[in-house]
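In: 3D, please:
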Amino acid sequence: MTPPRKDPVYVTQPHLPPLDEFIPYLETIWANKTLTNGGPFHHQLEQALCDYLGVKHLSLFTNGTIALVTALQALRITGEVITTPYSFVATSHSLLWNGIKPVFADVDPVTLNLDPARIEAAITPQTTAIMPVHVYGHPCDVEAIQTIADNYNLKVIYDAAHAFGVQDAGGSILRHGDLSVLSFHATKVFNTFEGGAIICPDAKTKVRIDQLKNFGHVGEVTVVAPGINGKMSEVNAAFGLLQLKYIDQALARRAEIAALYRELLAGIDGIRCLQDAGERVANHAYFPILVEPGYPLSRDALNQKLRDHHIYARRYFFPLISEFPMYRSLASAHRDNLPVASAATQQVLCLPIYPDLRNAQVEAIAALIDIGGAPEARTESQIEAFA
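Out: Down below sits the predicted model:
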């Protein structure tokens, strides 16, 4: 048996700024002894993110899941919400936490985002909102979704966990819908270790959201809603401020890696790189390929081949949310209702992409995928790039 290599390559790796640059922030926190509850770094990061993202109001959270839960509370959503089965479970879990019934609709075969036609077909008298996901950071068909929402008097909350910095022709993709929710988890293009945010359309909504993330407090002795503890700490906020100094550099490197993958994988029968969805500015949060008929291996066999060389891609998203025990009894969760999503979850494989990934590593990964391309000896030589 070949012993494992010292440096396996994972699907992602957190981008970290120089440690010595973080120390002054910690010294400031130690000096003023403000650790949470909306300290100075918290307020600075909210404003800095508004400026960077091109939005007017933003409320920081301890993580993106609590932000989703609070967004639903803020808009007083009840009944049924139409959402995608092709996402991370936090999307639909946030509905269950609020006593809301998820209704799954199928996805578009090109973008893997919610298909507007399937959204409209799923609307019932109990439907109160739509929760689409900008999957892999590629924008949903926001105009079609908004038209449906307007026609049926529905709210729209975007799970924009993957969409930091993404822009369409009119500006930030986060401006669409009634609310958009970001994640700043360690795996995201912009991270604060753990964290998240809600993009608010106006100051009044931000006040309500800020109250809800602080147990519903209004002043010292008054509680007006059953809120939760969703506040971001000063350490996380300080780290976010430092991360912002390097975000453009990180995004540029991601774009280079994505372009190299596309160049190297072009023309391989049965391998399809997911295309952009019309965004003017992309963030290259993930690099998904679809292993389709015509490729000599199944998706799972290709995944295992990469693992045998200590390259840990991810079948993301697999399985569908609708296949987990707490959802599979729903009528909308049946695979016959979700043919496109069901096919995608058997074909998709996200390849490693992060700023520190080297070109030689990308080339080695592509060589392993291109079964009919480089001779095995050359492939093994390239794999030394990981050592």
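In: For the rest of this, base every contact and every neighbour count on C-alpha atoms.
Out: OK.
In: Please name the nearest non-neighbouring residue to the residue nearest the centre of the chain.
Out: Centroid-nearest residue in the chain: residue 162, 2.5 Å away (criterion: C-alpha atoms, centre = their mean). Computed as C-alpha to C-alpha, 6 or more residues apart in numbering, the closest residue to residue 162 that is not its neighbour in sequence is residue 137, at 4.6 Å.
In: Let's see this one next, to set against the first:
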Amino acid sequence: MQPIYVTKPYLPPLDEFVRLLEQVWESRILTNNGPFHQQLEGRLQDVFDSPHVSLTNNGMLALTTAINAAQLEGEVITTPYSFVATTHALALEGLTPVFVDIRPSDLNIDPDLIEAAITERTSAIVAVHVYGNPCAVAQIEDIAARHNLKVIYDAAHAFGVRYQGRSLLSYGDFGALSFHATKAFNTFEGGAVVSREAEGKRAVDAVRNFGIADEVNIPVVGTNAKMSEINAAFGMVQLEHFEDVRRRRRQIDTRYRERLSAIEGIDLVPIPDGVESNFSYFPIMVRDSFSLSRDALYEALKAEGIYSRRYFYPLLSSLPMYADLPSAAAGRLPQAERAAAQVLCLPIYPDLTDADQQRIVQAVIDHARQ
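Out: Below you'll find the model as predicted:
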């Protein structure tokens, strides 16, 4: 049988992209805030309910640029349950991550534990909307306001997600997105920062362009995080298809929930009430009552050509560059450790056929019967 991978990038009809490429060839503008870059930023303002959108060339640099623009120092409270870009962005900016455990209900940072981790060196909270499910934004931002902290959301998974009628990117001082090929919305590689204030956008725009203010003034240290015209043009095409992509992902998500919900030892991570999801991931929790451990099920599926993903594993707090931090000590993060040992993301992407999805479901059912 053909292998089934955990994801597959959505690609629109090639002729739609070629038409825009011809315009790039005509203009010979390849980067540096060209016309497609400006058009995509403008279109995304509506998607994110914000006039302050800054495109970047990948999600990692979106996050590091936001952190730099926020002028953080010292310690930053964050989650151990995320992709490595979250903490690496902090470390690259000379900051110390302070890990706080997650909630078992949504696998996001537990807001009830944040205040106990705040010290005189704390400058921000960097929270992750895991699988695109919203953090406890109201509680987090209340804590931040009372302690004069910045809030930056790693929203890599959250393109198009709405919460209580608002874009999830309208929360926080900054939100950082990834448009990587594996995401629900992709520009091959790419990302964006959404800033709460115009001043924040100005800071992000300066940092992403080497710190250059004009032809003769370079007042801050920056990097090169600009999105190219090729990627921006591709994003313009992708936007036209995003709602169809979301609809197809929703169908796949619904079928998984219908067919897996009754299996002993398999719990499904819920989509919270009030959330319009993008259905980027389909995580299951493989509990101790299942016939196999999570890792054994992962290997068994792989042997059948079904490539799931232990997402996120290992915990960031266990990596060698962070493991010696006091907040990373064994036993301090029991919910995150449990999630890292039990979560398995099953394949989900718009082109996943009904037959292939049934093959995945049947494989899980068969292993449940052992």
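In: TM-score for this pair?
Out: The TM-score (TM-score structural alignment, normalised by the length of structure 2) is 0.98; 370 aligned residues with a C-alpha RMSD of 1.3 Å.
In: Can you tell me what the residue nearest to residue 162 of structure 1 aligns to in structure 2?
Out: Taking TM-score structural alignment, the alignment pairs residue 137 of structure 1 with residue 132 from structure 2.
In: coming back round to it: who are the contact partners of the counterpart of the residue nearest to the centre of structure 1 in structure 2?
Out: By TM-score structural alignment, residue 162 of structure 1 lines up with residue 157 in structure 2. When contacts are counted by C-alpha atoms under 8 Å, 6 or more residues apart in numbering, residue 157 of structure 2 touches 129-132, 177-178, 183-184, 280.
In: what does residue 328 of structure 2 give?
Out: By C-alpha under 8 Å, 6+ apart, the residues touching residue 328 of structure 2 are 98-99, 317-318, 322.
In: Kindly report the same for residue 63 of structure 1.
Out: 183-185, 194-197, 230, 232.
In: cool, and residue 344 of structure 1?
Out: 112, 290.
In: what about it, is that helix, strand or coil?
Out: Here residue 344 of structure 1 is recorded as helix under DSSP: H, G, I helix; E, B strand; the rest coil.
In: likewise the one 5 residues further on?
Out: When states are read from three-state DSSP, the local structure at residue 349 of structure 1 comes out as strand.
In: Touching, it and residue 318? I think so.
Out: No: applying C-alpha atoms under 8 Å, one finds residue 349 of structure 1 not in contact with residue 318, separated by 9.3 Å.
In: Neighbour count for these two, which is higher?
Out: When neighbours are counted by other C-alpha atoms under 10 Å, residue 349 of structure 1 and residue 318 differ, and residue 349 comes out ahead with 25 against 18.
In: quick one: what's aligned to that one in structure 2?
Out: Using TM-score structural alignment, residue 349 of structure 1 sits opposite residue 344 in structure 2.
In: Excluding residues flanking it in the chain, which one is nearest its match?
Out: Residue 344 of structure 2 sits nearest to residue 310 (C-alpha to C-alpha, 6+ apart), 4.8 Å away.
In: Identify the residue of structure 1 aligned to the one you found.
Out: In structure 1, the residue matched to residue 310 of structure 2 (TM-score structural alignment) is residue 315.
In: Assess the claim that that match and residue 352 are in contact.
Out: No: using C-alpha under 8 Å, residue 315 of structure 1 makes no contact with residue 352, being 11.5 Å away.
In: what touches both of those two?
Out: Common neighbours of residue 315 of structure 1 and residue 352 are not found (criterion: C-alpha under 8 Å, 6+ apart).
In: where exactly do the strands run in structure 1?
Out: 9-10, 57-61, 80-83, 101-104, 127-131, 155-159, 167-168, 171-172, 179-183, 196-200, 271-273, 287-291, 311-312, 348-351 (DSSP state E).
In: How many residues are close by residue 205 of structure 1?
Out: Neighbour count of residue 205 of structure 1, defined by other C-alpha under 10 Å: 19.
In: what do you get for residue 124 of structure 1?
Out: By the criterion of other C-alpha under 10 Å, residue 124 of structure 1 has 13 neighbours.
In: Let me see the contact set for it.
Out: No contacts exist for residue 124 of structure 1 under C-alpha under 8 Å, 6+ apart.
In: That one maps to what in structure 2?
Out: Counting by TM-score structural alignment, residue 124 of structure 1 corresponds to residue 119 in structure 2.
In: try residue 103 of structure 1
Out: Using TM-score structural alignment, the equivalent of residue 103 of structure 1 in structure 2 is residue 98.
In: Could you pull up the residues touching that match?
Out: 75-79, 117, 325, 327-328.
In: Counting neighbours, what do you get for residue 325 of structure 1?
Out: Neighbours around residue 325 of structure 1, by other C-alpha under 10 Å: 9.
In: counterpart of it in structure 2?
Out: Correspondence of residue 325 of structure 1 to structure 2, assessed by TM-score structural alignment: residue 320.
In: can you pull out the helices in structure 1?
Out: With helices called from DSSP state H, structure 1 shows them at 19-32, 40-53, 64-74, 90-97, 116-121, 142-152, 203-212, 234-244, 247-265, 299-308, 339-345, 359-369, 376-383.
In: Tell me which of those helices sits most buried.
Out: Of all those, helix 64-74 carries the top mean neighbour count, a mean of 25, counting by mean count of other C-alpha atoms under 10 Å.
In: what stretch of structure 2 does that one fall on?
Out: Aligned by TM-score structural alignment, helix 64-74 of structure 1 falls on residues 59-69 of structure 2.
In: outside of that stretch, which residues touch it?
Out: Contacts for stretch 59-69 of structure 2 (C-alpha under 8 Å, 6+ apart): 55-56, 85-86, 89-90, 92-93, 152, 154, 156, 174-180, 190-193, 200, 203-204, 207-208, 225.
In: overlap in contacts of residue 349 and residue 318 of structure 1?
Out: Common contact partners of residue 349 of structure 1 and residue 318 (C-alpha under 8 Å, 6+ apart): none.
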